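Peer 1: no FASTA, just this:
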């Protein structure tokens, strides 16, 4: 734990917390003094991560497309840790399909996980955060909320929606002392990125090199670099910050 624990006394639920950026957020939160419930459908990685983080972390299986499971995760956090102060709406799925290739079923699944879960996760957290005297919600958006690309049509749509829901919720929940912000990560070296490139590229190394060459810093972000943004927005250091999106992309969207 750091010398001045920035999240001491806070209890958080992190959806999609078993791997990648979500796991990095969980680690950083525990380092900064928070108690964390990791909510995911990846039971093996989630349980292993929670055990490794010690008494201040636990894991719960949670399909974020099911509103009742989100509510149950929040209730467990409150029961186990005494409160729910922070919600990280991080769970998401990608699709590399363009408009013509995207099926109705695929669209509905991506919307359910990437956007519906953010809206209803926020809605269900309100009562818990009121009992805690307020809180902070941080939604995972994407640079794809800001720029276009030939593929990822449904993913683009949902991440634009996440940013819009973030702004709406921020204004609506000021009265409840609940701040709502989003983080737009750039390309990050996660297991999801690796598996996606391996599945779609004929030459993995060449593809990764070409993607890195598109980055102004000529590299991808490390998950911990993205997680630091969530620490700030969840902490009292961001007490006057709401309705904002924090872009952490190594300059990708400004060149």
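Peer 2: Now that the structure is in, tell me what you want to look at. Remember, it's a predicted structure, so these values are computed and weren't measured experimentally.
Peer 1: contacts, neighbours, all on C-alpha from now
Peer 2: Noted.
Peer 1: What's the first helix or strand after the lengthiest strand in the chain?
Peer 2: Under DSSP state E, the strand in the chain containing the largest number of residues is strand 178-185. Per DSSP states H and E, the first helix or strand lying C-terminal to strand 178-185 is helix 191-200.
Peer 1: Buried residues in that next one, which are they?
Peer 2: If you call a residue buried by 16 or more other Cα atoms under 10 Å, then helix 191-200 has these buried ones: residue 197.
Peer 1: before we move on, back to that, distance between the longest strand of the chain and the chain's centre?
Peer 2: Its chain's C-alpha centre and that of strand 178-185 lie 9 Å apart, by Cα atoms, centre = their mean, to the nearest Å.
Peer 1: right, and residue 186 touches residue 252 too?
Peer 2: Yes - under the criterion of Cα atoms under 8 Å, residue 186 makes contact with residue 252 at 7.2 Å.
Peer 1: ok, second structure coming up, stack it against the first:
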């Protein structure tokens, strides 16, 4: 208990799945958490479950003005922001020749632009806090390629590089930036996919990961236990990318 008791953390895409697991773990370990999502009812219910240490705010991560308002409300409620988990993301499945420009851009806007706007929005608050840790959730799709999801892969490779650039720029402010690269994780979406289950069965660790396992990694990166790590990739994929 108490590994992040001095931290005020914003989690995007926090209403369900991995984001909800991140929020629960951080609150359990003493942080205050601002849960953001476009899923209002689910986000509000999770914040109510977590009690006084949590606040839900609606957020479209592609909207810079709303980002700035979220940071202002987080400061007003809990003080300067010292942690950010850029978790919100979408995927669109289509081969390149059938993928529309609009669908490609939508994935890039949420997965890549959203991360940029989040980092831009919080850095001033982290300077006030005197310390910060930003965790950008990428994917094994930011390490290798996958067919039929070119927008997703492009965005997740971008997040990997963006994290390294931000790590260099923000280091003088005592703010660290790292990327996390999950493989197959047993969220609501993956649980219904026979393909994901069959892929996981062939990994060295022959099962999907759990949201809680990814939450343990995010907790480590938000905490001061990872104080010498910045600009790095942290892969949690059951060994999938070793094959």
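Peer 2: Arrived safely, thanks for sending. Nothing here was measured: the structure is a model prediction, and the numbers come from that model.
Peer 1: Quick TM-score on the pair, please.
Peer 2: Here the TM-score for the pair of chains, by TM-score structural alignment, normalised by the length of the second structure, is 0.97; 243 aligned residues with a Cα RMSD of 1.2 Å.
Peer 1: Buried residues, stretch 153-164 of the second structure. List them.
Peer 2: In stretch 153-164 of the second structure, counting by 16+ other Cα under 10 Å, buried: 153, 154, 155, 156, 157, 158, 159, 160, 161, 162, 163, 164.
Peer 1: Surely the last one and residue 177 touch.
Peer 2: Just to be clear, that refers to residue 164 of the second structure. Yes - counting by Cα under 8 Å, residue 164 of the second structure touches residue 177, with 7.2 Å between them.
Peer 1: Quick check: helices, which of the buried residues of stretch 153-164 of the second structure are part of them?
Peer 2: Applying DSSP state H to these, the entries found in helices are 153, 154, 155, 156, 157, 158, 159, 160, 161, 162, 163, 164.
Peer 1: Report the separation between the aligned partner of the second one in the first structure and residue 90 of the first structure.
Peer 2: It stands for residue 154 of the second structure. Superposed on the first structure with TM-score structural alignment, residue 154 of the second structure falls opposite residue 157. According to Cα to Cα, to the nearest Å, residue 157 of the first structure stands 16 Å off from residue 90 of the first structure.
Peer 1: Ok, residue 42 of the first structure next?
Peer 2: Residue 42 of the first structure is 14 Å from residue 90 of the first structure, where distance means Cα to Cα.
Peer 1: Neighbour count: these two, which is higher?
Peer 2: residue 90 (27 against 17; other Cα atoms under 10 Å).
Peer 1: Spell out for me which residue occupies the centre of the second structure.
Peer 2: Most central in the second structure under Cα atoms, centre = their mean is residue 87, positioned 2.3 Å from the mean C-alpha point.
Peer 1: Residue in the first structure paired with it?
Peer 2: Per TM-score structural alignment, residue 87 of the second structure is aligned with residue 90.
Peer 1: Out of the ones in helices among the buried residues of stretch 153-164 of the second structure, flag the one nearest to residue 1 of the second structure.
Peer 2: Ranked by distance to residue 1 of the second structure (Cα to Cα), those are led by residue 163 at 28.5 Å.
Peer 1: Just give me the match in the first structure for the closest one.
Peer 2: For residue 163 of the second structure, the residue aligned by TM-score structural alignment is residue 166.
Peer 1: do the same with residue 204 of the second structure
Peer 2: Residue 204 of the second structure maps onto residue 216 in the first structure, by TM-score structural alignment.
Peer 1: And for that match, the neighbour number?
Peer 2: By other Cα under 10 Å, 15 other residues sit near residue 216 of the first structure.
Peer 1: How is it assigned, secondary-structure-wise?
Peer 2: coil (DSSP: H, G, I helix; E, B strand; the rest coil).
Peer 1: is it true that it touches residue 251?
Peer 2: Yes - taking contacts as Cα under 8 Å, residue 216 of the first structure lies within contact range of residue 251: 6.0 Å.
Peer 1: which residues are common contacts for the two?
Peer 2: Here residue 216 of the first structure and residue 251 share no contacting residue, scored by Cα atoms under 8 Å, 6 or more residues apart in numbering.
Peer 1: Please report the distance of the aligned partner of residue 179 of the second structure in the first structure from residue 194 of the first structure.
Peer 2: Aligned by TM-score structural alignment, residue 179 of the second structure pairs with residue 182 of the first structure. Look at residue 182 of the first structure and residue 194 of the first structure: by Cα to Cα, they are 24 Å apart.
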